[in-house]
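Novice: starting from these lines, generate the structure:
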Amino acid sequence: MAKVKGAVVVDIEKCKGCGICIDDCPTDTLAFERAVNGKGYHYAYMKAPELCIGCSNCAISCPDTVITVYRVKPERKKTS
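Specialist: Predicted structure coming up:
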């Protein structure tokens, strides 16, 4: 069975930096960015994108619904 890879997209300007998504990530993919958005909040970002499994826990738990998760099933290598 092929592993699913995920990608998390955070609407930076709407993120309030509550950290719920970071706490709910089972693979420790997310963290707070050192920079701040226009409202002065440290926003979430993918610190380790290679670890994301596309589980959507972060998007489900986000109280402001500013997270979108994409899933991609990697192509299988062809064997001759």
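Novice: switch to C-alpha atoms for all contacts and neighbour counts from now on
Specialist: OK.
Novice: quick one, strands of this structure?
Specialist: With strands called from DSSP state E, the chain shows them at 5-10, 30-36, 42-46, 67-72.
Novice: among these, show me which one is buried the most.
Specialist: When the strands of the chain are scored by mean count of other CA atoms under 10 Å, the highest mean neighbour count falls to strand 42-46 (a mean of 21).
Novice: re earlier: which one of the strands of the chain lies closest to Cys52?
Specialist: Closest approach to Cys52 among the strands of the chain (CA to CA): strand 5-10, 5.0 Å.
Novice: now show me the structure for the sequence below, then we'll compare the two:
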Amino acid sequence: MDAKNRRFWPEIDSILCKSCGYCEMVCPQQMFCRSGKVNSQGYDYMKVNEDGTCIGCLKCINICPDFVITIHENGSMQHG
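Specialist: Here you go, the predicted model:
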């Protein structure tokens, strides 16, 4: 399913992500994984797993200590 046909789609600010991995731990849909790339802060930041299907539970937003995750929903969004 491509991103525009999804009901919910997470986005991570890769510049601010400190790679704590909490989003990966709490996501019931396995929407997050390490990018394998280093941001300007020196962290192997998290990225969105494009094969996953976000259910909009917002667990990732609630656990992210740096508020770097945004959940988009059919044109609107929830931000941590």
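Novice: quick one: TM-score?
Specialist: Here the superposed chains carry a TM-score of 0.76, computed using TM-score structural alignment, normalised by the length of structure 1; 69 aligned residues with a CA RMSD of 1.5 Å.
Novice: related to what we said a few turns ago, reformat the strands of structure 1 as CSV; add distance to Asp24 of structure 1.
Specialist: Converted to CSV, the strands of structure 1 look like this (distance: least, CA to CA, whole Å):
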stretch, distance to Asp24 of structure 1
strand 5-10, 13
strand 30-36, 9
strand 42-46, 12
strand 67-72, 13
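Novice: identify whichever of the ones you listed lies nearest to Gly17 of structure 1.
Specialist: Closest among those, using CA to CA: strand 42-46, at 4.8 Å.
Novice: what packs against the closest one?
Specialist: Using 3 or more CA pairs under 8 Å, 6 or more residues apart in numbering; DSSP states H and E, the elements in contact with strand 42-46 of structure 1 are strand 5-10, strand 30-36.
Novice: can you rerun that using 10 Å?
Specialist: Strand 42-46 of structure 1 sits against strand 5-10, helix 20-24, strand 30-36, with contacts defined as 3 or more CA pairs under 10 Å, 6 or more residues apart in numbering; DSSP states H and E.
Novice: now that strand against strand 67-72, angle please.
Specialist: Orientation check (axes from the mean of the first three to the mean of the last three CA atoms, to 10 degrees): strand 42-46 of structure 1 against strand 67-72 gives 10 degrees.
Novice: strand 42-46 of structure 1 corresponds to what range in structure 2?
Specialist: Alignment of strand 42-46 of structure 1 against structure 2: residues 44-48, by TM-score structural alignment.
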